[in-house]
Each structure stands twice: as structure tokens, then as C-alpha cells.
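Colleague: My questions concern the predicted model and sequence given below.
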Amino acid sequence: MQKDPDGETAGDAVADEDKDRLIAQIMETQRRLQYLFAHDRSNPLFDAHLTMPQLKILLMLAAGGGASGQELQRFMGVSLATVTGIVDRLVAHDLVERHEDPNDRRVRRVMLTPHGRQTVERIIMAGAERQARVLCRMSAADLGVVLRATELLVGAAEADAAAERAGENLR
């Protein structure tokens, strides 16, 4: 098979087009699924009475286990004073607490309280009951396909997260 100046064969270009088409179809299907589940997810978001910056901080803390004010500042892209105000409000609502960093007493680490963890869990898991009902409508064979696809997706997401932490970028 002949290669073009970039070293690709005509088959490579077709495979890339197929891959791009499949990715677009998966993204559209996922978008439709998100809309179908959206109303189940909205209740805990509205019940929590959180601003978007507060929600972002809670989600970051849930993913990372805790952060310093400077880490939150970098993540949010706002001033340290702004982060302090957001964290103060989260502390007042018993969603986060500040602790002295064991490695540096000058640094205060922000961590979720049990109530904060429960709030984040409710938001993340919203719609799980409906998702289980939807899955119950599927055959065992189809559930096996969904399980395998989900495992592949999680594996790719974990690899992407590891590459991001290592400073790599695929695109």
C-alpha cells in the first residue's frame, strides 16, 4: 500500500474518518442520555443551594481529598481573597473544614466534612435509581455489552487522567 508524504496510508485516513464519525455518534448518544436523566439530577443541585464556584470547590475537594487555599486559587483562577470568601461560606454551611497541614503549619488545608461528602455524593449519584430502572429493561447480553463498553471508557478516562498528570497531551 502506498504511503503519502506524512507516512499514512489511504487505509489510515479511512480509519481516522471512521473513528471521528464513531466518536461524534457516541458523543451525540451520550448527550441524549444526559438530557433524559437531567431532571433526576437537578433536584439535589437545586436543594443544595450552592453557587457554581462553591460547587466547583466541593467537586475538586471530593476528587482530590483536600487542597490548600493556593491550590484552590490556581484551580478556580481567582484571587486568594475570593477563594477565602467562598471557603468561609462553605465552612458556615458545614460542607468543608480547615485543618493545619501536618507538613507545614503555616498552610491550612480545606477538606470536606461528612456533610460535604454526603452532599457531593447526592449530586454525583443523582439519577442512579432511574439508571438502574433503565438497565433493568435490557437483556443480560446487552448488559454485558454495556458493562464492557463502560469498563473500556473508564480505562481510557483513567489513562487520560494519568497522562494529564504527567503533562502529556494527545491532541
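Modeller: Here it is on my side, so go on.
Colleague: Please count neighbours and contacts with C-alpha atoms only from this point.
Modeller: OK.
Colleague: Could I get the full set of strands for the chain?
Modeller: Ranges of strands within the chain are 67-68, 96-101, 104-112, based on DSSP state E.
Colleague: Dump those to CSV, plus mean neighbour count and distance to residue 25.
Modeller: Shown next, in CSV, are those (neighbours: other Cα atoms under 10 Å; distance: least, Cα to Cα, whole Å):
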stretch, mean neighbour count, distance to residue 25
strand 67-68, 20, 37
strand 96-101, 17, 40
strand 104-112, 17, 37
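Colleague: Please tabulate those in a markdown table, including the columns distance to residue 145.
Modeller: As requested, the strands of the chain are exported to a markdown table (distance: least, Cα to Cα, whole Å):
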| stretch | distance to residue 145 |
| --- | --- |
| strand 67-68 | 38 |
| strand 96-101 | 40 |
| strand 104-112 | 36 |
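Colleague: alright, now check it against this:
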Amino acid sequence: MPRSMARRSLLVALPLLFLGACVQTGPMGSMAPGVIGPVAPGSAWANAVGTVTGTDGLVANPMWNAEFSGPGFRSDLAQSLSRAGILTAGGTYRLNADVQSVTQPQTGTRVQVAMVVHYTIHDATGLAVFDQTVTTSYTSPLGQAVRGVDRLRIASENAAKDNIALLLRSLGASAEGAPTGGPL
């Protein structure tokens, strides 16, 4: 009798376990690097950019419920550029950030997200004065979160933080990217 009860309990618990894996977490957190140092006052990029635009070439993976938002990314990018002393209301340049891809896994205990963003900065005449593609990836191991959807969110946020940090460094600011992944 105890063996059949264990089987019944298992039959009831398994579907609930799978349903729990489908529950959506909260929205993405900040994709802006935590520590940003400004560009030098005499830098060509100091207070030079006035607007941030872009397009989204990414397709969300329907198997996962992590939310990645191109507009959210650009908002955090703009905030980061402002903190670095690059973005200001009077800036004459336009920074375009095209999210070309965000690659997310189907499954796994170690979730790695890769992100490719093409950045261009245009002057008032439309001439590109800066053109760079930044590719970053972040791996969130099982030790960072138990649920796969949480590891996916963490990896997505941190791949974006690293991407923005690399851009800021290219423009002469200092920025720390994402912390390294946790154990396992």
C-alpha cells in the first residue's frame, strides 16, 4: 500500500512541478551597468549625443517566459550614456542601437545568452562618425537561480549590461559590466 501511495503522490506532483516552471517572473531589471565613470571633459564624446534610437532584430524564444525589451534596453542605454556625460539634451549627434540578435537557449542548467548590438553615431548631416558591433554573452549557472526562467532573465540582463559597458569604454567612459556567474 505505501508503494502505491508514493506513485500517486508522484503522479500528482510531476504535473505541478512542470506548471511551476511555466510561471512568469517579474519584468526585466536594469540592464545599465552599476558603476559608470564619465568621459573626460575634453573628450569628443562629452555632451555630444542628443538622442538614442534603434530597431529590434530579435525574436523572443516562446519556450521561455523571460522578457527582453528593445525599448527597455535603449532606455537603460540612454540612462548609462547620460551618467557617462555623453548624452545631453543639447547634443548634436544621434546614437543608433540596433539589437541584431539575442540568442537564448531552449533548456539547460547553465543558461547562456548572447547579444549582438550594432551601434552607430551620426552627426547632424547624417554621416556616421562611429560604427561598431558589440557582441557579449553571459552564463547564469544553476547556483544563481533554481528556476530556468530566472536564470534566463539574469543572463539576459547581464549580457545587456556587458554590452552597454563595452560601448561606454569604446567611447572613453569607464564602466563595470555584469558580475561573474555564481557557483555551479
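Modeller: Received the coordinates, thanks. Keep in mind that what you see is a predicted model, and the values were worked out from it rather than measured.
Colleague: And the TM-score between these chains?
Modeller: The TM-score (TM-score structural alignment, normalised by the length of the first structure) is 0.26; 84 aligned residues with a Cα RMSD of 5.7 Å.
Colleague: which one of the strands of the first structure lies closest to residue 39 of the first structure?
Modeller: Between residue 39 of the first structure and the strands of the first structure, the shortest separation by Cα to Cα is 26.2 Å, and it involves strand 104-112.
Colleague: which other helices and strands contact that closest one?
Modeller: helix 52-64, strand 67-68, helix 69-76, strand 96-101 (3 or more Cα pairs under 8 Å, 6 or more residues apart in numbering; DSSP states H and E).
Colleague: can you give me the offset of it from its chain's centre?
Modeller: In terms of Cα atoms, centre = their mean, to the nearest Å, the centre of strand 104-112 of the first structure is set 24 Å apart from its chain centre.
Colleague: Residue 73 of the first structure versus residue 60 of the first structure, what's the distance?
Modeller: 12 Å (Cα to Cα, to the nearest Å).
Colleague: Also residue 24 of the first structure?
Modeller: Counting by Cα to Cα, the gap from residue 24 of the first structure to residue 73 of the first structure is 34 Å.
Colleague: Comparing those two, which shows the higher neighbour count?
Modeller: residue 73 (18 against 12; other Cα atoms under 10 Å).
Colleague: what sits against the closest residue to the more buried one other than its chain neighbours?
Modeller: Distance criterion Cα to Cα, 6 or more residues apart in numbering; nearest residue to residue 73 of the first structure, sequence neighbours excluded, is residue 80 at 5.6 Å. By Cα atoms under 8 Å, 6 or more residues apart in numbering, the contact list for residue 80 of the first structure reads 69, 70, 73.
Colleague: Skip the chain neighbours and tell me the closest residue to the second one.
Modeller: Read that as residue 70 of the first structure. residue 80 (6.8 Å).
Colleague: if we can go back for a sec, looking at the strands of the first structure, which is nearest to residue 157 of the first structure?
Modeller: Using Cα to Cα, the strands of the first structure put strand 67-68 closest to residue 157 of the first structure, at 22.5 Å.
Colleague: contact partners of that closest one?
Modeller: Contacts of strand 67-68 of the first structure (Cα under 8 Å, 6+ apart): 61, 107, 108, 109, 110, 111.
Colleague: now, among those residues, which is nearest to residue 124 of the first structure?
Modeller: residue 61 (13.4 Å).
Colleague: who does the lengthiest helix in the second structure touch, helix- and strand-wise?
Modeller: In the second structure, with assignment by DSSP state H, the single longest helix is helix 148-170. Packing contacts for helix 148-170 of the second structure, counted by 3+ Cα pairs under 8 Å, 6+ apart, involve helix 70-83, strand 111-122, strand 128-140, strand 174-175.
Colleague: Recalculate using a threshold of 6 Å.
Modeller: With contacts defined as 3 or more Cα pairs under 6 Å, 6 or more residues apart in numbering; DSSP states H and E, the packing partners of helix 148-170 of the second structure are strand 128-140.
Colleague: other SSEs contacting the strand it packs on?
Modeller: strand 111-122, helix 148-170.
Colleague: wait, which of the ones you listed is closest to residue 100 of the second structure?
Modeller: Taking Cα to Cα, strand 111-122 is the member of those nearest to residue 100 of the second structure, at 5.4 Å.
Colleague: Tell me what angle the closest one forms with strand 128-140.
Modeller: Strand 111-122 of the second structure and strand 128-140 are oriented at 170 degrees to each other (axes from the mean of the first three to the mean of the last three Cα atoms, to 10 degrees).
Colleague: For strand 111-122 of the second structure, which outside residues touch it?
Modeller: Identification of contacts with strand 111-122 of the second structure by Cα atoms under 6 Å, 6 or more residues apart in numbering yields 93-104, 128-140, 155-156.
Colleague: What subset of those is buried?
Modeller: Buried by 16 or more other Cα atoms under 10 Å: 93-104, 134-140, 155-156, out of the contacts of strand 111-122 of the second structure.
Colleague: Contacts only, for the residue nearest to residue 68 of the first structure when sequence neighbours are not counted.
Modeller: Nearest residue to residue 68 of the first structure, sequence neighbours excluded (Cα to Cα, 6+ apart): residue 109, at 4.5 Å. Neighbouring residues of residue 109 of the first structure by Cα under 6 Å, 6+ apart: 67, 68, 98, 99, 101.
Colleague: Right, I'll call it a day here.
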